[in-house]
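My questions are about this predicted structure, shown below with the sequence.
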Amino acid sequence: MTGPAALGPVLVVVPTYDEIGNLGAVLDRLHAAVPTAHALVVDDASPDGTGELADARAAADERVNVLHRTAKAGLGPAYVAGFRWAAERGYAVVVEMDADGSHPPERLPALLAALEDADLVLGSRYVPGGSVVDWPPHRLALSRAGNLYTRWALRLPLADATGGFRAARMELVSRLPFDEVASQGYCFQVDWAWRAVRAGARVVEVPIAFSERTVGRSKMSSSIVTEALARVTWWGVLDRLADRLPGRVTRPVPGRARGGRRTRVLR
């Protein structure tokens, strides 16, 4: 057996805040691409009615679930709440996907296919075949520079560690210390990709076409960028200092594993 069914039940976690203009279409595209996947909308008390729309979709479709939170607490905590919800209900695979339509649900079958021989699959904008559509030049330059800096600072062999479209086996999610993850914005993606690589996970990057949202406003802000820069720099410093400690247990070497490469790109 191959395909999503071979992996076990799949849950797509979709954090939302003021996404009433996008959520319905994203769920439609998701279920057209992978009809057996379930969705969990994690809504941070959106004032525009996104939570109510999600409730209506859940009432009409048993594949849609909703987790209401009482305040806007950030992307990282929303995903951690979704991971816990998935673990409690026996899902085998958890997927991260934005609600704004930037992540193409049509590429989810490719991510799930790659997961058959991996622990974590990243939808990547910056590997051969990947692309970014309709971003202004300064946003694209900031994203590329952030990924290059992350790769250097953390010695992380990933082209797109900041991307938020990814699929993971619950076995990996369950053994990573998400209770220790304090990152709020897209730095959360870097944080847990780095933890996965350090834990020796099999990580694959699959190309995607990332599109700028057409409805609503971006949640990107200077505070999110500042958080990412500060945390990645600090982690990199600690990582290099730890290499100098006598008697330190050597961490898994990114990019290598028994039988070959631990991180790779699928075209």
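Yep, that arrived.

CA atoms for contacts and neighbours, from now on please.
Noted.

Report how many residues lie close to the nearest residue to residue 67 once chain neighbours are set aside.
In space, and not counting its chain neighbours, residue 67 is closest to residue 42: 4.7 Å by C-alpha to C-alpha, 6 or more residues apart in numbering. Close neighbours of residue 42, defined as other C-alpha atoms under 10 Å, add up to 23.

can I assume residue 42 sits in a strand?
Yes: applying DSSP: H, G, I helix; E, B strand; the rest coil, one finds residue 42 inside a strand.

surely it meets residue 13?
Yes: if you go by C-alpha atoms under 8 Å, residue 42 and residue 13 touch, sitting 7.1 Å apart.

mind checking how far residue 82 is from residue 42?
7 Å (C-alpha to C-alpha, to the nearest Å).

got another, please set it beside the one above:
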Amino acid sequence: MRERGSETLVILPTYEERASLPNIVSAVREQLPEADILVIDDNSPDGTGEVADELAANDSRISVLHRRGKLGLGTAYIAGFEQALSGNYRFAIEMDSDGSHLASDLPRLIAAAHDGAGLVLGARWVPGGKIENWPWHRQAISRIGTAIARVSLRSHLHDLTSGFRVIDTNWLRRLDLSSVTTEGYGFQVELAWGLERIGCPVVEVPITFVERSSGRSKMSFGIVAEALAKVLLWGWQLRFGKLRK
């Protein structure tokens, strides 16, 4: 895809997002008309992969990676990063395909990347950031989890778990992606913290996060538990083990 001249690859992992995917792709195309879009579908039983193929057939800047099953968010993004690197894109964008991330925020995130940020986080927990349609207890869990991660990892970032981000591939190349093993929240924390630790300039841009109006969240207790366990382990290793800040 890269030879067509785009500097940006938008990565959209999907699993059972048949209803929302066309709208998300249309919104991305409206905001970033020159970007390439990579849909990564984990063999969705609802036919999301077929919808993605139809979109790609009508837009030469869209491609689809079909995977054999539900292999997880982290491995999906790593597969997308590998395509971004092999295609010599300058920026790789992480974005949910369920409508939680507003494409209208993309120009501000890209602008921050053009201004020199190696990692741009679409942040909820900074001044100007908002969440719509989340119950108070879910917001509390997210805030508490983020606070634990910040303290444990000695991080300066306010929204380590944000899944809406722009990454300069020059910094992405400096990471050992094969060593990233976590999923969901844990993957987002591991990647952001890994970039922060190697000196990547990070900018947090306030966004509005909107809870999906249809379909089911892919987040599970197991994914949250994995993230918490990993964060506490990394914090221990940072203080008493082999990791160094």
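That came through, no problem. Just so it is clear, the model here is predicted, and its values are computed rather than measured.

Superposed, what's their TM-score?
After superposition, the two chains reach a TM-score (TM-score structural alignment, normalised by the length of the second structure) of 0.95; 240 aligned residues with a C-alpha RMSD of 1.4 Å.

so what sits against both of residue 82 and residue 42 of the first structure?
By the contact definition C-alpha atoms under 8 Å, 6 or more residues apart in numbering, residue 82 of the first structure and residue 42 are jointly contacted by 13, 67.

follow-up on the earlier one: next, show the common contact partners of residue 42 and residue 13 of the first structure.
Residues touching both residue 42 of the first structure and residue 13 (C-alpha under 8 Å, 6+ apart) are 79, 82.

Do a quick rundown of the strands in the stretch 101-250 of the first structure.
120-124, 131-133, 166-169, 203-207, 209-211 (DSSP state E, counting those that start in this stretch).

between these, which gets nearest to residue 77 of the first structure?
Checking the strands of the stretch 101-250 of the first structure against residue 77 of the first structure by C-alpha to C-alpha gives strand 166-169 as the closest, at 16.4 Å.

so that closest one matches what in the second structure?
With TM-score structural alignment applied, strand 166-169 of the first structure matches the range 165-168 in the second structure.

The matching stretch vs the first structure, mean deviation?
Its aligned residues in the first structure lie a mean 0.4 Å from stretch 165-168 of the second structure after superposition (mean C-alpha distance after the TM-score superposition for the first structure).

how about that stretch: buried residues?
Applying a neighbour-count criterion of 16 or more other C-alpha atoms under 10 Å, one finds 165, 166, 167, 168 buried in stretch 165-168 of the second structure.

Wait, the first one touches residue 108, no?
Translated: residue 165 of the second structure. No: taking contacts as C-alpha under 8 Å, residue 165 of the second structure lies outside contact range of residue 108: 11.0 Å.

State the helix or strand in which residue 65 of the first structure lies.
Using DSSP states H and E, the element containing residue 65 of the first structure is strand 64-68.

mean shift between that strand and the second structure?
Looks like 0.7 Å for strand 64-68 of the first structure (mean C-alpha distance after the TM-score superposition for the first structure).

so what does that strand touch, helix or strand wise?
strand 38-43, helix 50-60 (3 or more C-alpha pairs under 8 Å, 6 or more residues apart in numbering; DSSP states H and E).

Which of these sits closest to residue 173 of the first structure?
Residue 173 of the first structure lies closest to strand 38-43 among these, at 16.4 Å (C-alpha to C-alpha).

Contacts for the longest helix along the second structure, please.
Across the second structure, the longest stretch assigned as helix under DSSP state H is helix 221-240. Applying C-alpha under 8 Å, 6+ apart, the contact partners of helix 221-240 of the second structure are 145, 149, 152-153, 182-187, 189, 243-245.

repeat that with 6 Å
Helix 221-240 of the second structure is contacted from outside by 152, 153, 185, 186, 243, 244, using C-alpha atoms under 6 Å, 6 or more residues apart in numbering.

tell me, it lands on which residues of the first structure?
Helix 221-240 of the second structure maps onto residues 222-241 of the first structure, going by TM-score structural alignment.
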